[in-house]
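1. Quick one, fold the following:
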Amino acid sequence: MEAKDNVKRLTNTLVESAACPSGRPNVIVWDDKVKGLGVRINAAGTVRTYLLQYRVKGTRQERQIKIGRHNDPWRIDQARAKAMALKVEMLDGVDPVVRDQQKVEADRAAAVLTEAQTITLRQVMEHYVQHQRTRHGALRAASIRDIERHVTVNLADWADEPVASIKRDACIERFDAISESSPSQAAQCFANLRALLNHARDMFETDDGEYPLLAVNPVQRMFKKRKPKPEKPRDTRVPLDRVRAVWAMLEKRRAAARTVDDRTSADWVSFMLLTGTRKTESGSLLWSNVDFEAGTFHLPGDVVKNHNGITLPMSTPLRALLKSRRELPEPSEKVAERRRAERSSEYVFPSWGRLGYITDADATMQAVSEVAGTRVTIHDLRRTFVDVCAQVGVSADRERLLTNHISGDVHARHYANSKQALTADVEAIAKWITAEV
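-> Here you go, the predicted structure:
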């Protein structure tokens, strides 16, 4: 602390006329009326700040506390009054610096508590999809779409209400209501809600590990009362004796397609039947990930369900299908503008939808179901592909590789992964599927 050897009776005139000696960064002129009160003047004489230097009673702590700038709004009489008030506190053993720090912390805690009690489910969701990270990185687009759908559809009336108002009994009631039409959707909805509420709790966790928001996750409590029904294993697929008929029908639809959308839909379903790829993996396939020279296509980790990016060989029919899409003839003038937009797309199977790539093929799948003699979904094509793998003698290890099912078996992962063998396998699969009926 600076020695008080420059003591004068401070007046407004003196404060305004005092100057800092040359060569010094600042000077303090002390008041002879109120001990410890001073005014600091900077080297340029442009800033004059009142301060109090005093010791807190009962401690060895001497504080230098800023009061404020002269004329902004402080005048000498106001500065003296403030200095006296601070000294009274310090003589009572109160440290104004510590007191102010505690007030700031208390105000901050109160603001956090207010935010915690008012933050809405929609706001939590927006924070979650932006900041949540998995061991593979950011959330996948498909996961974000599922979360947004459940919040804005199944939980629409909760979306703009505080998450603090979500209670266990309300969760049970909503879970039961959704379960009536779709137990699997109810389980998915509340698994996502549980994750969102856990995220909300973590957003406001205190330094000492306390949770001012949702001390206990209400969905977690709900699951003690309502266990999600285990989803029955799905076993639908195209019967093996109808696979070739389905392929023949798809070939006819591709050849006779009247619109770009019809052609894209038939091509996409044909692609999945030949490869066993999942809906989003194939639908979002980029031309930049198709290598005609190498005869491969690549599924990057950010679109694959298990995040395991993989490059797979193309069979001869698959190569022909993709080349035909790459080399589509020029369209008529009526649809020229739309076709040019689609042909310039980065996606192999583009769409005018929000995502830019195809996500459904209802009409084509209806035709597949009619030929198959049973209702067939897009994912059933993947099970059909596995059936064909077994039919042509593809080993279990290589079938897992072709369907990108990660195996924990060392032999399967490091030894049964011959590229030549996989190429032979996809050729055998495609030959069987495309054989004449």
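2. From now on I want contacts and neighbour counts done on CA atoms only, so please keep to that.
-> Fine.
3. Strands of the stretch 151-300 of the chain, start to end?
-> Ranges of strands within the stretch 151-300 of the chain are 290-291, 296-299, based on DSSP state E, counting those that start in this stretch.
4. To compare against the first, here's the next sequence to fold:
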Amino acid sequence: MPLLTVKAIEAHKPQTRPYKLTLDRGLQLRIAPDGVRTLLVRYTVKGTGDERQYRLPEEYGHKPGQMALAAACAEAQRIRALARGGIDWPEEERVRVRTGAAARKLAGTDEHPTVQSALREYVLKKRRAKDGLPLKARTKEDYLKMVEPGRQSRHGKKFADGLLFPLAQKLLSELTGDDIRSHYEQLLKKSTREAGYAMQVLRAVLRWHGVAVPDNPLSIETAGKSRIVLAPSIGKPVPIPAERLGAWWRAASTSDRVAADYYRFQLLTGCRGIEIHGSKRYGYPPIKVGDVNIEAASIVLQDTKNRRDHKLLLSRQALQIAKAYCLERDPDAPLFDIVDPRKTLARINAAAGTHVQGHGLRSTFASIAEELVSGAVLKRVLNHTISNDVTLGHYVGKSEAQLRAGWQVVADYVEAAANAEPQAQL
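-> Take a look at the predicted model:
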């Protein structure tokens, strides 16, 4: 009979640190600060002197996919009984799983690919229907990480496995609707957003390979009650609060650091950070001194996120910043020669009483522009795709003068906020 009743167990709540309860002989429950309840079996194999520990695969609980108290006690007794007979069942099970995974990996040929090899082929060969271009480097890396085990840091810290790693060695021909549904439910326990993202990628891979999974919960042909409905992703913009905009701009303007000018330039242009400083990891070039056309007050960003070039029409304020970093410098030098500007942003935030991060400056630009310019101008200056918008894509045209005016009105608004706020505080 268990040492604790279900009612007594439920009375124990998460604390700031994980702690353990003894449920039965050799059976413990670990309660983590996030509420996860893990079942641990302690046993000693006959002929050895060391006590070993095995984590049961299901969490403690009474919902589908969880293990109730009675079942956990029975499983612990079974493992301990085998150990007393000299059988280390958990270790034998681990060997069996590894051997099976290796066999499935060998079987994952072109004719019978695994989820992992199918995703890798998708990343390598996928071309966009509208322009025939391959996936961007960053997208490729994000997808490939989904089927890889979590890396280990040099200090021994284990990072989380990829979102689709538990399915990675599953043959596509053996993948079932229950496999997909069960994995989706496990991901939901951690993050709704990540669960949806993983399912979107898996659905794309299955469609690209033309695989028909029986009772596929990602298929529109599956009954609604059995279908996984993937809601469209919704961003969480965190712009600079309007009442602190002037303080932020003054704090950034009084700093003599290159990084501060980089952040001011990002706010004035609404660019993504990676479009300005580039990324060696993903093969994105930074804006270089030679890219700045001072006479035309413009910069052309090459092959941006939506796979198109984007022409920045600089406001007077943005041009002033850019010109300062072009004087007597090598045309191939990065316009803003920075490595990690985040410490500078932290200092600016501390001085201004704000908490904005890099992408939040793009959100700030958009939030200001939304009230000052038309929707057509806003979409174009932010370099958002308009392919699905018939009106904007086929009927509404905007001249460079109109687009430049959009950037200029935002810059004037920011400058006015910085100049007006001190007077308002008197």
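5. re earlier: residue 108 of structure 1: which of the strands of the stretch 151-300 of structure 1 is closest?
-> strand 296-299 (47.6 Å; Cα to Cα).
6. what's the offset of the closest one from the middle of its chain?
-> 26 Å (Cα atoms, centre = their mean, to the nearest Å).
7. That one aligns to what range in structure 2?
-> Here strand 296-299 of structure 1 aligns to structure 2 at residues 298-301, judged by TM-score structural alignment.
8. And that stretch against structure 1, how far off on average?
-> Stretch 298-301 of structure 2 differs from its equivalent in structure 1 by a mean of 1.5 Å after superposition (mean Cα distance after the TM-score superposition for structure 1).
9. ok so, going back, just name the most buried of the strands of the stretch 151-300 of structure 1.
-> strand 296-299 (a mean of 20; mean count of other Cα atoms under 10 Å).
10. Can you name every helix or strand that whatever helix or strand comes next after that strand contacts?
-> Counting by DSSP states H and E, the element after strand 296-299 of structure 1 in chain order, helix or strand, is strand 310-313. Counting contacts by 3 or more Cα pairs under 8 Å, 6 or more residues apart in numbering; DSSP states H and E, strand 310-313 of structure 1 packs against strand 296-299, helix 419-434.
11. re earlier: can you lay out the strands of the stretch 151-300 of structure 1 as a markdown table showing distance to residue 168 of structure 1?
-> Output for these, formatted as a markdown table (distance: least, Cα to Cα, whole Å):
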| stretch | distance to residue 168 of structure 1 |
| --- | --- |
| strand 290-291 | 50 |
| strand 296-299 | 41 |
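12. how about these, which one is nearest residue 185 of structure 1?
-> Smallest distance to residue 185 of structure 1 across the strands of the stretch 151-300 of structure 1 (Cα to Cα): 27.3 Å, for strand 296-299.
13. re earlier: of the helices and strands packed on strand 310-313 of structure 1, which is nearest residue 255 of structure 1?
-> helix 419-434 (15.2 Å).
14. ok, residues contacting that closest one?
-> 243-244, 247-248, 274-275, 312-318, 388-389, 392, 394, 398, 402 (Cα atoms under 8 Å, 6 or more residues apart in numbering).
15. State the distance from the closest residue to residue 169 of structure 2 other than its chain neighbours to residue 145 of structure 2.
-> Excluding the flanking residues, the one nearest residue 169 of structure 2 by Cα to Cα, 6 or more residues apart in numbering is residue 114, at 5.4 Å. Distance, residue 114 of structure 2 to residue 145 of structure 2, by Cα to Cα, to the nearest Å: 15 Å.
16. Those two: which has the busier surroundings?
-> Using other Cα atoms under 10 Å as the criterion, residue 114 of structure 2 and residue 145 rank with residue 114 on top: 25 against 15.
17. Tell me who's in contact with the corresponding residue of structure 2 for residue 124 of structure 1.
-> Mapped onto structure 2 by TM-score structural alignment, residue 124 of structure 1 lines up with residue 118. By Cα under 8 Å, 6+ apart, the contact list for residue 118 of structure 2 reads 172, 205, 209.
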